[in-house]
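Enquirer: What follows is a predicted protein model with its sequence.
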Amino acid sequence: MTTTTTTTDVRAAAPAFAARPAHRDPNVLRWTGAFTASTLGDSVYYLALSWSAVRSGTPGQAGLVLAVGAVPRALFMLAGGVLADRLGPRRVVIGSDAVRALLVLGLAATLFLASPGLWALAAVALLFGVVDALFLPAVGALPPRIAAPDQLARIQGLRGLAQRSGAVLGAPLGGLAVAVGGPATAFGVAGLLFALSVPLLCALRLGPPPPKAETAGQGGGGAFAELVDGLRHLRRNRIVGHLMVVVLLSDLGFAGPLNVGLALLADQRGWGAAGIGWVLAGFGTGAGAASLLLTVRGRVPRAGAVCGVTMLLGAVSIGALATTGRLPVATAVALSIGLLAGLSGALCNALVQTACDPAYLGRVSAVAAFCSLGVAPLTFPLTGAAIGVWGLGPVYAVSAAVCALCGLYTLAVPALRRAELPAPPDRPARGTR
C-alpha cells in the first residue's frame, strides 16, 4: 500500500506552539542566533583553512586540502539524515557544533604552539567534513520541531538572512582575524562561534518527537534499512518526491554559472575582481530581500505555483547575465536572480518541511542537501570546460534552459502546482472553509 502525507495531515499532528509570528518568538530567535553563529563560524573557518593551506604548500596541495573536506561530506550526508531521524535533530546539531568547536579550537592551539604543516590541516578538514555531513540534514529537520507549520516560511526567511549574514560578514571577520593574529587567531574565532551556538541550541524548547514510521524498513533492519525506507518515502509521497527533482534540477542549472561562470564572465568583460564583488553583492542583496519578505509576510498564497513562476523568471535572468557588457546592468540582473532564486528556494524548502512525514524529515533533508552540496558542485569543472569550448553564451543558455525546465516541471505536476503552505488558524488557506 502506498501512502501520502499532506500538509493537513502534518498540521493536524503538530504540537502546540506559541501563537506568535516566528520572527517574534524567542524560541525561534534562539535557533536563528545559533544558526547565524554557526554560519559565521563556517565562513571564518574556510577562509582560515584556505589561507593556511596556501601559505603551507603549493597551490595544488592547497586545493587538495580543501577537497579533502568535501569528500566525506558527500559520502556521509545520507547517513547523517538517518542519524537525525533516529536520535532527534537537536541532539545531532548540538553534538556537531560542539565537535566542530573542539576540532577548530584544537587546531588553533596547535598553530599557536607549533607549525605542524599540511597534514594537520588535512586531518582537521577531513574530520570537519564528516561532522558537517551530520550537521546539514539535522539543521534542515529542526524547524518543524520549534514552530507551527504555518510559521515555516518565516523560518526559511530567517534562515536565508542568517546565511546572507554569514556570507557577508564572515569573510571580513576572518580576514581581520588573520591580519591581527594569523590563521591561529582566525581558527580560534571560528571555534568560539561554533561554541556560542551550543548553549543557544540547548535552550530550545522542542515539540514532542514525531511517531516512528510504520513501515517494514523502519526500526528493524538497522541504519541501511532506514535509509532505504527514507528513499522509498520519496517515491510514496506525491509532493516531496517531486520536490527533490526540483531541487536537483535547479541546483544543476544554477550552480555552474553563478560560481565558475561568473569569474570567467568578469574576466572576459574586463570587470576584474571588483566586478565580481559587485555582481555577488547584487545577488546577495536580492536573496536577502527575498528572505526578509518571507520573514515579514510569513505566507505566500499558491506557494507551488509561485515557486514555478519565479523559477521561470529566474531562468530568463540567468540567460540575460551572459549577454550584458555593462557592470551596472549585470549587477541589476544578479539582484533579480538573487531575489527570484531566494524566493523559490525558500518556498521549496518550506513545502518540503510541511509535506514530509515528520518521521522522515532528517533523511529527506539529507537527500536535498546531497543534491545541492554533493551533486551540483560536480558541474563546476564541466561548466569551465564547456565555456572553454563553446563560450559563455551557449553555456549560460543551457543553464537557463535547465532552470526553465525546473520551473515548467513544477507547474506541470498538479501536486506541486497546487501545493500550499499552511495558513494560520484564523486565516484558512485558499479553497478551504
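Expert: Yep, that arrived.

Enquirer: make it CA atoms for all contacts and neighbour counts henceforth
Expert: Will do.

Enquirer: and the spatially closest residue to residue 42 that is not a sequence neighbour, how far is that from residue 44?
Expert: Distance criterion C-alpha to C-alpha, 6 or more residues apart in numbering; nearest residue to residue 42, sequence neighbours excluded, is residue 190 at 7.0 Å. In this view, residue 190 and residue 44 are 6 Å apart by C-alpha to C-alpha, to the nearest Å.

Enquirer: One more: residue 280?
Expert: To residue 44, residue 280 is 18 Å away according to C-alpha to C-alpha.

Enquirer: quick one: which of those two has more around it?
Expert: Neighbours were counted for residue 280 and for residue 44 using other C-alpha atoms under 10 Å; residue 44 has more, 31 against 20.

Enquirer: That one is in contact with residue 187, isn't it?
Expert: Yes: between residue 44 and residue 187 there is a contact under C-alpha atoms under 8 Å: 7.3 Å.

Enquirer: before we go on, here's another structure to hold up against the first:
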Amino acid sequence: MTVTAVEAPERPAHRDPNVLRWLGAYTASMIGDSIYFMALAWAAARTGSASGTGLVLAAGSIPRALLMLGGGVLADRLGPRRVVIGSDAARALLVLGLAATLVLTAPTVGVLVAVALLFGAVDALFLPAVGALPPRISPPGQLARIQGLRGLAARGASVIGAPLGGVAVATGGPSLALAAAGVLFALSLPLLLSLRIGPLPGPVKDGGTPAESDEAPADTEGTPNAWQDLVDGLRYIRRHPVLGPLMIVIGLSELGFVGPLNLGMILLSEQRGWGAAGMGWIVAGFASGAAGSALLLAVRGRVPRAGLVMCLAAFVGATGIAALAQVPSVALAAAAAAFVGLVGGLAGALCGALVQTAADPAYLGRVTSVSTFFTYALIPLSYPVTGAAIALWGTGPVYAVSAAVCATGGAAGLAFTALRRAQLPR
C-alpha cells in the first residue's frame, strides 16, 4: 500500500515565531524613530533659532532622496538581513552618541544638522532592506497578512512613540529621549540576528502561483558595478508589466496624499478654528481607519483580485481627500479622515504585497527602494509646495487638486491590464 505524504498547512504569519521576531524588531525600531524625531525637534528648538530648527528637521530628507536607490542596490548585493542589521546598529550608535553629547554640552544647529544628515543616510539603507525582508521569512501566501501586521505595528508605534518621547523630553530633556530611542534601536538587533532566512521563490505568475526564478541570487556576485546594478534595476521595473504601472500608482497616490494629510491638516485646522484638539481628532480618525484596514489584512490574509482592489481603493479614497476641505465640523472631518485611512491603508498594504510578490528575487531590494523612495525621500520635499499653494489659493482648491492626483493614480492602474488582473499567491 502506498502512503501519500500530506503537505503541512501553511502557518499563518501571526502565529509564525520567525515573523513575530521580525515584527517585534520592526515595531521597536519604529517606536525609536518616533521618539528620535520628537527629541531632535525639541533639541533643535532649544537652540533658539527658528530657521535653524527648520533646517535640522529638513536635513534628513536630503540623504534619503539621494541615497535611497543606492540602498536598494546594497540590499540586493549583500542581502537585506545584513543591511538591516548593520544600519540599525549604526542608528543606535549615532543616536546614543548624540544623547551623550547633549549631556555634556548644549546643542548647536551644526551638530544637529550633521546628525540628521547621517541618520538620513543610514535610513536610506535601512528602509529598502527592511521592506525586502518579508519574502525571506515567510511563504508568499502570507505576504498580504504581513503587510497588515506591519501596518498595525506602524500605527501602534506612532501612538506609543509620541507620548513616550514627550514624557522623556519632559522628564530628562532631549538627551533622555534620544537615549531611549537608541536603546530601542539596540533592542531590535537580537531579534534581527535570530531571524531564519529562507530562499526566495520566483516572481508570481498571473494566476497567483510563485514561479521558479532563473535570475542571479540576491548577492549578485560578479555584476560589473553598483551603478550598473541600479540602471539594470530601473530598467527591469520599467519593462515589468506589473511593477512599472504599480510605481506610477504609488508615486501619484503619495503625491496627492501626503501633503494634504500632513501639512494641510495643520493649516486647515487653523483656518477653521478647530485648533490642535480638532486636528488631534482628525488624525485619530485617520489612524483608526488605517488600523482597521491593517487589521483586516492581518486577519484575512489573501485578498482576491488584489490589483483591481488596490486601484479601486486608491481611486475611491480620493473622494475622501476632497471632502476633508469641505466638511463644516470636526466630527465630519474625522469621519472623512477615517474613510481615507481605511481605503488608503488597504491600497498601500496591497501595493506592498504586490511589490514583494511580483518582483524577481534578484531585484527585490532595488524595487523596494524605488517604492520607498516616493514615500520617505521625494514626497516630503513637496511640503513647501503644498504650503505655498494653500497660502495662495486656500485649502479647498489644493485639496481638490490633490484628490484629482490620487484619482489619476488609481485610474492609471486600472488602465493597465496586467496590474488590474494581478493576484497575490494562494
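Expert: Right, received. Where do you want to start? A quick note: this is a predicted structure, and the numbers were derived from the prediction, not measured.

Enquirer: Just give the TM-score of the two.
Expert: The TM-score (TM-score structural alignment, normalised by the length of structure 2) is 0.92; 407 aligned residues with a C-alpha RMSD of 1.7 Å.

Enquirer: related to what we said a few turns ago, the residue nearest to residue 42 of structure 1 corresponds to which position in structure 2?
Expert: Following TM-score structural alignment, the counterpart assigned to residue 190 of structure 1 within structure 2 is residue 181.

Enquirer: Let me know the secondary structure of that match.
Expert: Applying DSSP: H, G, I helix; E, B strand; the rest coil to residue 181 of structure 2 yields a three-state assignment of helix.

Enquirer: so who does it touch?
Expert: Residue 181 of structure 2 makes contact with 31, 32, 33, 35, 36, 92, 95, 96, according to C-alpha atoms under 8 Å, 6 or more residues apart in numbering.

Enquirer: contacting residues around the last one?
Expert: Read that as residue 96 of structure 2. 178, 179, 181, 182, 183.

Enquirer: how about a cut-off of 10 Å?
Expert: For residue 96 of structure 2, the contact set (C-alpha atoms under 10 Å, 6 or more residues apart in numbering) comprises 90, 102, 175-183, 185-186.

Enquirer: pretty sure residue 389 of structure 2 is touching residue 400, no?
Expert: No: with contact defined as C-alpha atoms under 10 Å, residue 389 of structure 2 does not reach residue 400; the gap is 11.9 Å.

Enquirer: any idea what residue 94 of structure 2 aligns with in structure 1?
Expert: By TM-score structural alignment, residue 94 of structure 2 lines up with residue 103 in structure 1.

Enquirer: can you name the residues of structure 2 that stretch 143-159 of structure 1 overlays?
Expert: Residue span in structure 2 matched to stretch 143-159 of structure 1, by TM-score structural alignment: 134-150.

Enquirer: Please disregard the earlier target; I meant stretch 274-290 of structure 1.
Expert: Aligned by TM-score structural alignment, stretch 274-290 of structure 1 falls on residues 277-293 of structure 2.

Enquirer: Report the mean deviation for that stretch after fitting onto structure 1.
Expert: Compared with structure 1 after fitting, stretch 277-293 of structure 2 has a mean deviation of 0.5 Å; criterion: mean C-alpha distance after the TM-score superposition for structure 1.

Enquirer: So for that stretch, what gets flagged as buried?
Expert: Neighbour counts using 16 or more other C-alpha atoms under 10 Å place 278-293 of stretch 277-293 of structure 2 among the buried residues.

Enquirer: what about that stretch, distance to the chain center?
Expert: Centroid displacement of stretch 277-293 of structure 2 relative to its chain, using C-alpha atoms, centre = their mean, to the nearest Å, is 18 Å.

Enquirer: ditto for stretch 273-285 of structure 2
Expert: For stretch 273-285 of structure 2 - counting by C-alpha atoms, centre = their mean - the centre lies 23 Å from the chain centre.

Enquirer: Ok, stretch 174-186 of structure 2 next?
Expert: The chain centroid and the centroid of stretch 174-186 of structure 2 are separated by 21 Å under C-alpha atoms, centre = their mean.

Enquirer: Same check on stretch 37-52 of structure 2?
Expert: Centre to centre, stretch against its chain (C-alpha atoms, centre = their mean), the figure for stretch 37-52 of structure 2 is 25 Å.

Enquirer: residues in structure 1 matched by it, start to end?
Expert: Going by TM-score structural alignment: stretch 37-52 of structure 2 matches residues 46-61.

Enquirer: Residue in structure 1 paired with residue 262 of structure 2?
Expert: Per TM-score structural alignment, residue 262 of structure 2 is aligned with residue 259.

Enquirer: Ok, residue 119 of structure 2 next?
Expert: Alignment note (TM-score structural alignment): residue 119 of structure 2 maps to residue 128 of structure 1.

Enquirer: Kindly report the same for residue 242 of structure 2.
Expert: Checking TM-score structural alignment: residue 242 of structure 2 goes with residue 239.
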